[in-house]
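Participant: Fold the following.
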Amino acid sequence: MSRTAGTVPVAAPRAGAATAPRRAAHLARRIAATAGRRALMLAVLLALVFAAVEVLPGDAAGASAERGESPADLAERRRLLGLDRPVWERFADWMAALPTGDLGTSARGQKVTELLADPLPNTLLLALSAFAITVALSLSLGCWAAAHPGRPADRLITHTSTAAFAIPEFVVSAVLLLTLSLWTGWLPAATVTGGDGRPATWTMLIMPVLALVIPQTGWNTRVVRGALADQAGAPHVEAAHLDGLPPHRVLLRHQLPGAVPAVATGIATSTGMLFGGAVVVETLFNYPGIGTVLAGAVAARDTPLIAGVVICAGAVITLVLLAADLIRHATLGARA
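Facilitator: Have a look, this model is predicted:
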């Protein structure tokens, strides 16, 4: 066979390399679209907050009034607070200032950003600590149950996690207060803050964190166990078993990676439950977080402060959900 002189064979581009930029662009579009939808949902939630406070009996002017104020004084206070304007107009002004970082002024005349400067980091510390412990326990318990399907360990973990998730945070908090504080005296019943506005000792975090961890660990353990069970019948998992790989290696190297999208979604969803539970837990333990601020703001009908708490919590939850979407889409794209 003759060979043409001076020609050099050129390697064809790999299909994976050619499609990688397109996959990245597609992933970016998906994430941008998801972020837009979540931002719209957050705006709708804020509108509902303004509307809900509007239909509650009383208003911020009456709640913040001093004893002996005349009707004329109350009318002037309402004018100063802008309560004489339609609620939709106040909401539009609040939303227009939001991109600049201005969360408005509370009924007491203080900037909402200043009022949340200390409580928000405390709540983030509480929620992120509970989140990290929940993820570690859920993955450990879910993997342990999946490694012993149908055995007593699996049944015990499944039933216990179901019972844990069914117990509300305020019940868990009450039980912890009775057992770890009132009966044994091991832990302080209430949180005492130091000069910096933070809990005085780390032991004051234990019961609030446990009150959040126990129900959410129950939920996420079931999510992890179910996701691993769905992957147990996948062809690559069965092939790994036929190859004689140890069960723990099959679980960690083959089942768990395939379960990542479902696990990430479940754990991200629990973030909203953590923040919702934090409102109750912080109130019960006198913890200096945004839950305590929110309870006082609702009592005072302080719409800007309530909206400020909602936007802060909503922003954190949205970021976690977007991270979960990114993990899920990236994992599914890599497997495609």
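Participant: switch to C-alpha atoms for all contacts and neighbour counts from now on
Facilitator: Will do.
Participant: residue nearest the centroid of the chain?
Facilitator: Computing the C-alpha centroid of the chain and ranking residues by CA atoms, centre = their mean puts T271 first, at 2.1 Å.
Participant: Can you name every helix or strand that the helix or strand hosting L322 contacts?
Facilitator: Assigned by DSSP states H and E, L322 belongs to helix 303-335. For helix 303-335, the elements it packs on are helix 15-55, helix 112-116, helix 256-284, helix 290-299, judged by 3 or more CA pairs under 8 Å, 6 or more residues apart in numbering; DSSP states H and E.
Participant: could I get those helices as CSV with distance to A130?
Facilitator: Conversion of the helices and strands packed on helix 303-335 to CSV gives the following (distance: least, CA to CA, whole Å):
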stretch, distance to A130
helix 15-55, 24
helix 112-116, 21
helix 256-284, 8
helix 290-299, 15
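Participant: What residues of the helix holding L322 count as buried?
Facilitator: Of the residues in helix 303-335, 303-311, 313-314, 317-318, 320-331 count as buried by neighbour count, 16 or more other CA atoms under 10 Å.
Participant: same thing with stretch 41-59?
Facilitator: Applying 16+ other CA under 10 Å to stretch 41-59 flags 42, 45-47, 49-50, 53-54, 59 as buried.
Participant: Next, the structure of the following sequence, for comparison with the previous one:
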Amino acid sequence: MTTPRPAGAGASGSLPARILPGAGRVARPVARRLVMLVVLLAGVFAAVELLPGDAAGATSERGVTAADLAARRVALGLDRPVAERFLDWMTGLPAGDLGTTARGRHVTDVLAGPFPNTLLLGALALVLSIAGALALGGWTALRPGGRVDRAVDTASTAAFALPEFVVSVALLLVLSQWTGWLPAVTLTGPDGTPESWSMLILPLLSLAIPQIGWNTRIVRGALADQAALPHVQAAIMDGLPRHRILSHHMLPGALPAIAVSTATSAGMLLGGAVVVETLFNYPGIGAVLAGAIADRDTPLVAGVVAAAGAAISVLLLLADLIRDRILGAHR
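Facilitator: As a prediction, the model looks like this:
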């Protein structure tokens, strides 16, 4: 007499047995990135500790007495070892408690306004970067070895090689100082956002241009690999239109590499936003981080890093899932 199978089980075994391998593929990268984030945050605490001065001195009024300064250090917990303060701060992290700044505000309250502004700027720059890279990479992939291909290759390499602050200064000179087309700084409205959409253009371009260069090279390389495959060569010999060859035969196979490149760009954009926001006085986490470092405010610096790191980790995880799903569909 055979034992009946549980409902929903197939020939390969029970349903949990089929689910667990997929769950493991998700759990491993999540755990790895969590460990990396914890190590990064520990490094933040250590780095701020190595800076000259401390939060008590940086945030105290002029002329404060030595006794008052010592009492303030005790109140801020600066008399405790840095490892103990880090572990104490980490206990609140799972519940979303990022601690209290040296000036007595909750870190989450300090980040509540600027962080969405940074996410907006980063999201717009990411969309512009991917759109530009797909357009340029697709255009050159259909005309390999030509003058346009060589020109785009040279320009994309140069764009990616330039740091964001160099691009920012160049755009400031050309589009603001020399022509007066765009405002040089960002003015903040009553709601904490830029007063005008035109104030977003210079920070947006400063972030997007290097990433357009990076992603154009990735897209061009991925499409070149697909162009060498037999089914693409067959489509070319059949005389199919170029745009159809690109969209139906080359682009689907290049999507895994493009997904990973997009997630990597998101992390680079959030990192570059700190510099760009400071240059353009944009109301994002760049100004918050600069002020936190000046105040030697370890919880606030770590809070900025934790928020940015969490956003980057989510994007990288999504990119891994999309890549695995696309590769699985092609098998």
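Participant: quick revisit: out of the helices and strands packed on helix 303-335 of structure 1, which is the most enclosed?
Facilitator: Per residue and on average, the most neighbours among those fall to helix 256-284, with a mean of 21 (mean count of other CA atoms under 10 Å).
Participant: Enumerate every residue touching the equivalent of V167 of structure 2 over in structure 1.
Facilitator: In structure 1, the residue paired with V167 of structure 2 is V172, using TM-score structural alignment. Contact analysis of V172 of structure 1 by CA atoms under 8 Å, 6 or more residues apart in numbering lists 211, 214.
Participant: Figure out the helix or strand that V172 of structure 1 lives in.
Facilitator: Assigned by DSSP H and E, V172 of structure 1 belongs to helix 169-176.
Participant: Mean per-residue distance, that helix versus structure 2.
Facilitator: With the two structures superposed, helix 169-176 of structure 1 lies on average 0.8 Å from its match in structure 2, counting by mean CA distance after the TM-score superposition for structure 1.
Participant: buried sites along the helix or strand following that helix?
Facilitator: Once helix 169-176 of structure 1 ends, the next helix or strand along the chain (criterion: DSSP H and E) is helix 206-231. Buried residues in helix 206-231 of structure 1, counting neighbours by 16+ other CA under 10 Å, are found at 207-229, 231.
Participant: which strands and helices sit next to helix 206-231 of structure 1?
Facilitator: In terms of contacts (3+ CA pairs under 8 Å, 6+ apart), helix 206-231 of structure 1 is packed against helix 119-147, helix 152-166, helix 169-176, helix 256-284.
Participant: Quick one: closest of those helices to A25 of structure 1.
Facilitator: Set against A25 of structure 1 and scored by CA to CA, those come closest in helix 256-284, at 19.7 Å.
Participant: Which residue numbers in structure 2 does the closest one align to?
Facilitator: Residue span in structure 2 matched to helix 256-284 of structure 1, by TM-score structural alignment: 251-279.
Participant: Measure how far the matching stretch is from the centre of its chain, please.
Facilitator: Using CA atoms, centre = their mean, to the nearest Å, we find the averaged C-alpha position of stretch 251-279 of structure 2 to lie 6 Å away from the chain's own average C-alpha position.
Participant: Likewise for stretch 178-197 of structure 1?
Facilitator: The answer for stretch 178-197 of structure 1 is 25 Å, by CA atoms, centre = their mean.
Participant: Aligned to I312 of structure 2, what sits in structure 1?
Facilitator: Residue correspondence to structure 1 (TM-score structural alignment): I312 of structure 2 is matched to I317.
Participant: and its match, how far is that from E76 of structure 1?
Facilitator: For I317 of structure 1, the distance to E76 of structure 1 (CA to CA, to the nearest Å) stands at 38 Å.
Participant: what residues does stretch 64-79 of structure 2 touch?
Facilitator: Outside of stretch 64-79 of structure 2, the residues that reach it under the criterion CA under 8 Å, 6+ apart are 55-57, 60, 85, 102.
Participant: For these, work out which two are farthest apart.
Facilitator: Pairwise across these, and taking CA to CA, the largest span is found between S60 and R85, at 20.6 Å.
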